[in-house]
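Engineer: Next comes the sequence, and after it the predicted model I'd like to discuss.
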Amino acid sequence: MDNPANDTHHILPTAAWLAEGQASQRDMLASLQVLKAQSTTPFDIIASHRHNRPEIFEFADKVYYEPFAIAANSQGQDIVKSVMPRWQFVLEQAQQNHAKVVLTGRNNIDYENHREEFDAANIRLLTGATSVAALQSIDDKFAFMQQCHQHNIPVADAWRFDTLAELEALLAEHGHQPLCIKPVTGIFAQGFWQLDSGQETGEQYDSFEHLYFTEEKRISTAQFINAYAHSFMLHERPIPMLLMPYLPGQEYSIDVVCEYGEVLAAVTRYKTGKIQHIGYEQTVMDVVIPLIKVFGCDGIVSVQTKADDHGQHRVLEINSRPSGGIGYTTHSGVDLTQIGFAYWLGLTDKPKLADITKQITPCQVRSIMTGVKIEESATE
């Protein structure tokens, strides 16, 4: 449907489409509106989502609801509504709207499976990589780390476990050092915990302290083992996990505009308390640039690194989508959303990393919470 607040009454010659994302769709659409206002070449900005999200849609010229299967329970039975595949719907509507670029946030593997169809329609598909195999390697953190080792990319070590016996065996072998645990696949640090064996500080362990300060993401090793061993959730749905050395150094998030494994633009940031420090750290990028090449990253992705006790930056993961904090880059004088889409829409020449880095002004950013009114008719 058209956004009545931005009704142009005619079809513009080309368009950029942002499909449902994880956390940054609204900020990226806002950046594109600024780019559009500054551009002498008109283009339409399209957003799609499976839910009614007015706080996102207000920054789009045209919006669509992505189809998805609806499961409901009626008299004890599941009912699933058959719908058109999401990728097919987006492709057909993108063709009708003369979209030149489609960036997928969620469901990128589903889109990547049909890259040939988007190519045939002359639509630049941005999924974070250019093959299903690459995206699967990125999503599987254990496979990802193994591939990094094969290409001599500094990466955190990890040992996979699927059972209690495997976990206990790994702890017996590696328990002499600070450790942490996270799932093989996942986002937003879900399932991440730093293990506390009581050996790290030599102080008496206070389990209630970890229950009280949960934002620290620490848990007693014994309590984790007990919870893992008695979990009904894991019994019903096994979750592959990783045991890893806990790296004590500074963690970085790196937002990257890239094309077929080449870094075109990037901004690094790290967090202290509630403050994001934005800039360009070359020692971090020395790890990121070859990493992007190895996995053939394509589009706008984010990378996490953390320094070990020797100060060596080690890769934690690639997220094959824009980060939730990509909007922070605008404060540095470099808006990565605008840089990427201006190029992919044909508004500018191909960005050069060396030129972009010179435009970055280091700064500090604090995020704030805002409210958006949801009309009663828009509630779900």
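Structural biologist: In hand now; what should we look at?
Engineer: CA only for contacts and neighbour counts going forward, please
Structural biologist: Will do.
Engineer: who does the lengthiest strand in the chain touch, helix- and strand-wise?
Structural biologist: When the chain is parsed with DSSP state E, its longest strand is strand 262-272. Applying 3 or more Cα pairs under 8 Å, 6 or more residues apart in numbering; DSSP states H and E, we find strand 262-272 packed against strand 251-259, strand 275-279, helix 282-295, helix 336-344, helix 353-359.
Engineer: Comparison target below:
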Amino acid sequence: MEPGEFEFYVTHERENSLISTVADHFGPEVFARKSNMPEGYVDWALEYCENHKINAFVPFLHRIALSAHRDRFAAAGVKLLTAGDHEIMQMIENKPAFLSKIAELGLKGTKYLPFRDLEEFDIAWGILRQQHDKLCIKPAKGIYGAGFRVIHEDLDDYRSMVSGAASSISINLLRYTLSRSDDRVNMMLMPLLEGIERSTDFVCDQGRLIDCVTRSKHADGSRKVAPDALHEDFARKIAAGLGLSGLLNFQTMEDAAGVPHILEVNSRTSGGIGQTIHAGVNLPLLFARSLTGRAYDRPVQQESCSVAENIRWARVG
């Protein structure tokens, strides 16, 4: 970025966060009483923006709640940068609703059946197990893979526990917990996709794709950043179909035939965004410049490279 082009104000719940080393202004994230959340956070964020004369606010916490208050921020001269309006944000964060929507856009999402209790699980299991050898579960809402489990029909639960296999659960233990719990969380039963996992970071503005970079994880442990025409087409259709704006991310997994299935869209910047610069494209800068209406000349060709998981080095392939 050019000297003085932008000025960044950053808040974080940890006062020793490394982001403080690059922010122009850094301060602690102030939380209201838990009983007053997320409304208290919305009020605090608006007051912070007004006091510091913020032009654009990119939230991480309470994005859905904030998206219902875009007019309040606009009235204060602040552009609140959620991926979409409140309805769109609610849909994105609800995986079944999102998968239904992208099917309407002609995109292939992962197959699933919903369940909330043991009876519904048994019905879903009876249907999908006849069609697929391996199945998995995850909550309809969640981030960072929380709640994802691969279901095993012959797993020793004790050995699983002491070995730290947190991503696995036996069908016996799963059925037992469902029968004993009073919670009724919306869950999804899905075929386990074991092909290449890809994560596409993309910048878009009111449904128009500006640029994207696709990262992939391979069976040998390698991670690559490379141009991917198919996932670029996915990004363009997702952005246009949902009218999205921001620096966002979506994920796919390949099935046994090598066909990628869309898993979800993240209405936030991904944790792996630092890897994308090795493709020769500065997505965060493009995002920032898109807010000012500045034109962007896309690189003639992205680079292909391998990257370490800790994002400390790159090798051009």
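Structural biologist: Perfect, thanks for sending it. For clarity, every value in this text was computed on a predicted model and none was experimentally measured.
Engineer: quick one, which of the helices and strands packed on strand 262-272 of structure 1 is packed in tightest?
Structural biologist: The highest mean neighbour count among these, using mean count of other Cα atoms under 10 Å, belongs to strand 251-259: a mean of 25.
Engineer: In the longest strand of structure 1, which residues are buried?
Structural biologist: For strand 262-272 of structure 1, the neighbour count (16 or more other Cα atoms under 10 Å) marks 262-271 as buried.
Engineer: For that strand, what is the distance to the chain centroid?
Structural biologist: Strand 262-272 of structure 1 sits 13 Å away from the centroid of its parent chain (Cα atoms, centre = their mean, to the nearest Å).
Engineer: for stretch 209-224 of structure 2, same thing?
Structural biologist: Using Cα atoms, centre = their mean, the distance from the centre of stretch 209-224 of structure 2 to the centre of the chain it belongs to is 14 Å.
Engineer: Give me the contact list for it.
Structural biologist: 196-204, 225-228, 231-232, 235-236, 239-240, 275-276, 279, 281, 283, 286, 298, 304-309 (Cα atoms under 8 Å, 6 or more residues apart in numbering).
Engineer: quick one on the thing from earlier: now the angle between helix 336-344 and the longest strand of structure 1, please.
Structural biologist: Interaxial angle of strand 262-272 of structure 1 relative to helix 336-344 (axes from the mean of the first three to the mean of the last three Cα atoms, to 10 degrees): 170 degrees.
Engineer: can you map out the helices along the stretch 1-150 of structure 2?
Structural biologist: Taking DSSP state H, counting those that start in this stretch, the helices of the stretch 1-150 of structure 2 run over residues 39-51, 63-67, 70-75, 86-93, 95-104, 118-128.
Engineer: now for these, which one comes closest to T21 of structure 2?
Structural biologist: Closest to T21 of structure 2 of the helices of the stretch 1-150 of structure 2 is helix 39-51 (Cα to Cα; 20.5 Å).
Engineer: if I pick the spatially most central residue of structure 2, what's in contact with it?
Structural biologist: Against the mean C-alpha coordinate of structure 2, by Cα atoms, centre = their mean, the closest residue is N266 at 2.5 Å. Contact partners of N266 of structure 2, counting by Cα under 8 Å, 6+ apart, are 92-93, 248-250.
Engineer: Alright, that wraps it up for me.
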